[in-house]
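Colleague: Structure for the following, please:
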Amino acid sequence: MTEQTPTSGGNDRIVVIGAGYAGLAAAKLAAKWTDAEVTLVNARDRFVERVRLHQLAAGQVLRDLPLADLLRGTGVDLVVDRVTAIDPQTRKITLTDGTLGYDRLVYAVGSHADLDSVPGVREHAHTVATREDAERLRTDLAQARTVAVVGGGLTGVEAAAELAESHPELTVVLVTGGVPGAALSEKARRYLHRTFARLGVEVRENAHVTSVDAEGLRLADGGRVPADTVVWTAGFRVPELAREAGFAVDHNGRVVVDQTLTSVSHPEVLAIGDAAAIRRPDGLELRMACATGLPTAQRAVRALADRMRGLEPKPFRFSYINQCISLGRRHGLIQFVRGDDSPREAVLTGRLAARYKEAVVRGTILFERHPTLPVG
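Modeller: Prediction:
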């Protein structure tokens, strides 16, 4: 095993693990706002628009976004490899092909689908959590007649609507332990139900899935939901790297950070995005979302740059504005929320909402190209 070394100039070595929405932006900002050598480590050489993977699964073509193109001219070194361990004592990360040393680490590993909370999910269900998952689902849909989407959160809602609109020949069933869009306002939930009725999506509410098999779902009440294809969107988990490294983590394995996004146990480590347990001063824990990842990347790197200049960083402040939901390509739902993410009755629906959501998604790529743009 060999030790890899960054090639750019500078003194401190900043390594960013993960090139998702938060990690890619953080690497570019670190190169811009500090004099450090910055290395970005990612398992793939492409940036994945995760918020569009339900579109890919439905058969649409997504743009190709090589990380090398997004990093060109920034001075960030890209290492395409998988991180298998972090040693905070020696300040080295282990890759499948070598090791890499760091002085400061930005932990932005994101999240993945929870495949082990219910028996049979790993063996029999698809997800839309990675590009490979979405591509496998797209292939499987060619032989399917009935698709069961499990999970009534925003991922499940978007996936069910997209599949039903793109494949009207399919029977799409949305199965949830509660109600679809439970965190939305009553007005928004009514619109969801009208949209599902228009698209022909059958909704099974308060249906708790106890196992998945080759023929569909088994429910807690003894019933079954027959399905040729199952799409699992009920829950996400983060990698175990931080816990195994000995970082302070919460019960979900997310790195516990202070108001500058710095690990409370390892001050040389920043954590951002889905893999960080971020709380506002009032105690509200921020949810996993692109809307959280982008501003946390900016704030964390700004705090790091301030510290490296001997300045006291400002604490992270954050308020939510809205939740943007695509319901196929022609309709959408924008739920306006209070700063604490609780829903207002104000919503935007229909084609205008679809254009709004599309503008937001396109804006994330604009941000990745120019991460100093204001967000949050």
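Colleague: drop to CA atoms for contacts and neighbour counts, all remaining ones
Modeller: Will do.
Colleague: ranges for the helices of the stretch 1-150 of the chain?
Modeller: All helices of the stretch 1-150 of the chain, identified by DSSP state H, counting those that start in this stretch, fall at 21-33, 53-57, 67-71, 121-124, 131-140.
Colleague: residues near the nearest residue to Asp12 once chain neighbours are set aside, how many?
Modeller: For Asp12, ignoring the flanking residues on the chain, the nearest one in space by Cα to Cα, 6 or more residues apart in numbering is Ala36 at 4.8 Å. Using other Cα atoms under 10 Å, Ala36 has 23 neighbouring residues.
Colleague: Likewise for Arg329?
Modeller: Every residue meeting other Cα under 10 Å relative to Arg329 is counted, giving 16.
Colleague: Roughly how far does it sit from Thr84?
Modeller: Arg329 sits 38 Å away from Thr84, going by Cα to Cα, to the nearest Å.
Colleague: Next, the second sequence, to be compared with the first:
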Amino acid sequence: MARSQPRILILGGGYAGLHLARLCATHFSRIASITLIDASDHWCERIRFHQLAAGQELPRYAYAQILSSLNVEFVQAQVESIQPKERSVTARSSNGNLQAIDYDYLVLALGSRIVAPPGLQSMLTLNDAAQAEIIHDRLKAISKPKVLLVGAGLSGLECAFELAETYPEARITLADSGRLRPMNQPGGFSREAIQYLQAAAERLGIDWRSDSRAIASGNEVVTFADGTTEAFDLCVLTAGFRPSPLISAAGLEVDERGCALVETDLSCKGYPEVLAIGDCAAISTASSGPLRMSCAAALPAAMGAVNTLVARLNGELAPEFAFHYVFRNVSIGRHDGLIQFVSSHDIPMSEIWTGRKAAEWKDFICKCTVAELGLGEEPLMPHEPPQNIFPGLLAMQKLYETPRRSGEMRTEHGFTTG
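Modeller: So this is what the prediction gives:
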């Protein structure tokens, strides 16, 4: 027997999932029940975990408090399996009990985690706030610690810079499996940007090891593929992000990383009632190309999911999701930074910001994100963006426009609302 209201079930309360819950509450609170499941009881700014590792405090926001005010049900539980054919999810609550939760519309917002390859499982990560605090506690307990960070992506860079600024007596080594060089392709940096990052690392005393792929770790020593070794007091793996294995285990189509393959409206292939957003989804748009795992792509994808849900509830064709890259932010401690302006396809432009101006812009973007989630005040823009990126900013702004709504919504569940 059909329920009087359809249930929208959101798996994961990260940037994408929490933003989607707020949007769904705004647009569907009278016509649908909305449930969010997450294993944690609180939300914390993941893009600032390197600051936690350096001993800075970050606020934590209780899901129950956030969502109850939105009339969204919160279930603290670990999702154990997804049964898309039965439209059901199995989750284990904090008391150990298993429960089956059915749905009419499911949104996968399970995010990503660093998964250590064989031989490196003993390394710490920045997967959650608790691990970041463990890193800080260990740093405090060691005099002049030797810190090895394995992975020189954005997470590794920001962690290395933050720790080096906070602990100038520490010896920080950043192991890069490749070599940072100018790349005129998505995710790349311009020559000027790379020069600035390298100069910052040298100024902060960071030993940047290029072409150093870690293959084994034990007895406080990491072995690299070329046979060299590096001793450490503390080792942190900052690369190797992977989506939840629940997606592939559910029989949904995935790419080589395990991310859900989605249609242009963000629905999973073969399952129009199942959507995937954020790091766990393999999203590509005509205006941006493939989206990398990032907070920058998570919030707009949540808006895209709402547009699709509006269309589903109206029995209409869902619009195509669009996205445009505009810039990439790198923190270099609390008073320095790098802003790499990019094309809509994330290809670096010649324009960069550095120094305090970049640090203030990065902090502004982080605060904007918190404000977008309804957890803080909208900050004032510290600097006017370059004129040549305004078209990209305007294109992105359109992604945050309120989804259209018809005067009356009709669904297959047989109810209507004015």
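Colleague: quick one on the thing from earlier: quick one: map the residue nearest to Asp12 of the first structure onto the second structure.
Modeller: Under the alignment defined by TM-score structural alignment, Ala36 of the first structure corresponds to Ala32 in the second structure.
Colleague: Pretty sure its match sits against Arg7.
Modeller: Yes: under the criterion of Cα atoms under 8 Å, Ala32 of the second structure lies in contact with Arg7, with a separation of 5.8 Å.
Colleague: out of the helices of the stretch 1-150 of the first structure, which comes closest to Ser263 of the first structure?
Modeller: helix 21-33 (15.8 Å; Cα to Cα).
Colleague: Mean per-residue distance, that closest one versus the second structure.
Modeller: On the superposed models, the aligned residues of the second structure are on average 1.1 Å from helix 21-33 of the first structure, with distances taken as mean Cα distance after the TM-score superposition for the first structure.
Colleague: buried sites along that helix?
Modeller: When burial is assessed from 16 or more other Cα atoms under 10 Å, helix 21-33 of the first structure yields the following buried residues: 21-32.
Colleague: which among those residues gets closest to Glu358 of the first structure?
Modeller: Using Cα to Cα, Tyr21 is the member of the buried residues of helix 21-33 of the first structure that sits closest to Glu358 of the first structure, with 16.3 Å.
Colleague: which residue lines up with that closest one in the second structure?
Modeller: With TM-score structural alignment as the criterion, Tyr21 of the first structure pairs with Tyr15.
Colleague: So its match versus Glu263 of the second structure, what's the distance?
Modeller: Separation of Tyr15 of the second structure from Glu263 of the second structure (Cα to Cα) stands at 21 Å.
Colleague: just Val79 of the second structure next, same as before
Modeller: Remark: distance between Val79 of the second structure and Glu263 of the second structure (Cα to Cα) = 24 Å.
Colleague: Quick one: distance of stretch 151-163 of the first structure to the chain centre.
Modeller: Between the centre of stretch 151-163 of the first structure and the centre of its chain there are 15 Å (Cα atoms, centre = their mean, to the nearest Å).
Colleague: Read off where it ends up in the second structure.
Modeller: Per the alignment by TM-score structural alignment, stretch 151-163 of the first structure matches residues 151-163 in the second structure.
Colleague: before we move on, back to that, double-check the match of Tyr21 of the first structure against Ala297; I have them as touching.
Modeller: No: taking Cα under 8 Å as the contact criterion, Tyr15 of the second structure and Ala297 are not neighbours in contact, 9.6 Å apart.
Colleague: Return every residue with contacts to both of the two.
Modeller: By Cα atoms under 8 Å, 6 or more residues apart in numbering, Tyr15 of the second structure and Ala297 have these common neighbours: Gly278.
Colleague: In three-state terms, label Gly156 of the first structure for me.
Modeller: Reducing the assignment at Gly156 of the first structure to three states with DSSP: H, G, I helix; E, B strand; the rest coil gives helix.
Colleague: show me the contacts for the residue lying closest to Ala152 of the second structure once chain neighbours are set aside.
Modeller: Counting by Cα to Cα, 6+ apart, Asp176 is the residue found nearest to Ala152 of the second structure once chain neighbours are left out, at 5.0 Å. For Asp176 of the second structure, the contacting residues are 150-152, 208-213, taking Cα under 8 Å, 6+ apart as the criterion.
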